[in-house]
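Engineer: Just the structure for this:
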Amino acid sequence: MKKLTMLTGIITLSITAASAMADSSTKSVYECKPNGCVLEILSLDRKVIVHQNDISSITINHITDSAVEVTYIQNKQVMYVTTSLLSSNIHVSNGQKLGI
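Structural biologist: Next comes the predicted model:
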């Protein structure tokens, strides 16, 4: 297990249900830094649903006003997670959101 170190200038982005309701066809793509992004999906009571580091790519597709599909690539494997924005929070660190 790799040790996570604190980095200066880490970008932390949050996606909320309110922003998803504005446009249900929104797609967010994140470009990860050379040492990889960190993806964290937490339930509203702060229980970990997903916590992964060393991710090379993250895409968040808004399926409905409250549901999203998170696709990420880690160790050349594509992983998918579908979650509700009404019951969870998504955080992407060490990455930059692209204007797509």
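
Engineer: from here on, contacts and neighbour counts on C-alpha atoms
Structural biologist: Noted.

Engineer: The spatially closest residue to Glu40 that is not a sequence neighbour - how many residues pack around it?
Structural biologist: Nearest non-adjacent residue to Glu40, counting by C-alpha to C-alpha, 6 or more residues apart in numbering: His51, 4.5 Å away. Neighbour count for His51, taken as other C-alpha atoms under 10 Å: 11.

Engineer: Also this sequence, please, to line up against the first:
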Amino acid sequence: MGVVLLVSAALLTVAAVLVVVRMTVGPTILDRSMALDVLMSVMVCAVALKSIQREETWSLPMLLVLAMVGFVGAVSIARFASGTEDEEARDDDDAREGEER
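Structural biologist: Coordinates of the predicted model:
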């Protein structure tokens, strides 16, 4: 079991280094946001690996929170990068402008 954990930790470290390089080199914001999402996944895997190593279960809620933060962050960046608003938000803005006139 120790060898598997050691190899897994080494692979996660290599993945994290490659992702950080991609975040710094990435020519567009979408490349950087994708790298950030992958880095969040690597962090979740690292916390899970540490939890397995120590045979503890208290970090499982932290894994859930990290996964949710990663998802919300990726969706927020994708929505920001697309440059479009939600149709409901536009309709609300149009309705407010109509009331002001």
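
Engineer: Drop the TM-score for these two in here.
Structural biologist: Remark: TM-score between the superposed chains equals 0.25 [TM-score structural alignment, normalised by the length of the first structure]; 42 aligned residues with a C-alpha RMSD of 4.1 Å.

Engineer: Surely the residue nearest to Glu40 of the first structure touches Cys37?
Structural biologist: No: applying C-alpha atoms under 8 Å as the test, His51 of the first structure and Cys37 come out as separate, 10.8 Å apart.

Engineer: May I ask you to name the longest helix in the second structure?
Structural biologist: Secondary structure of the second structure per DSSP state H: the longest helix is helix 29-54.

Engineer: Okay, buried residues for that helix please.
Structural biologist: Across helix 29-54 of the second structure, burial judged by 16 or more other C-alpha atoms under 10 Å covers 30, 32-49, 51.

Engineer: Output the contacting helices and strands for that helix.
Structural biologist: Applying 3 or more C-alpha pairs under 8 Å, 6 or more residues apart in numbering; DSSP states H and E, one finds that helix 29-54 of the second structure contacts helix 2-25, helix 60-82.

Engineer: could you redo these as CSV and give each row mean neighbour count?
Structural biologist: Shown next, in CSV, are these (neighbours: other C-alpha atoms under 10 Å):
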stretch, mean neighbour count
helix 2-25, 14
helix 60-82, 14
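
Engineer: Rebuild these as TSV, extending it with distance to Arg96 of the second structure.
Structural biologist: Output for those, formatted as TSV (distance: least, C-alpha to C-alpha, whole Å):
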stretch	distance to Arg96 of the second structure
helix 2-25	40
helix 60-82	23
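
Engineer: Show me the one of those that comes nearest Arg90 of the second structure.
Structural biologist: Nearest to Arg90 of the second structure among those is helix 60-82; the distance by C-alpha to C-alpha comes to 14.6 Å.
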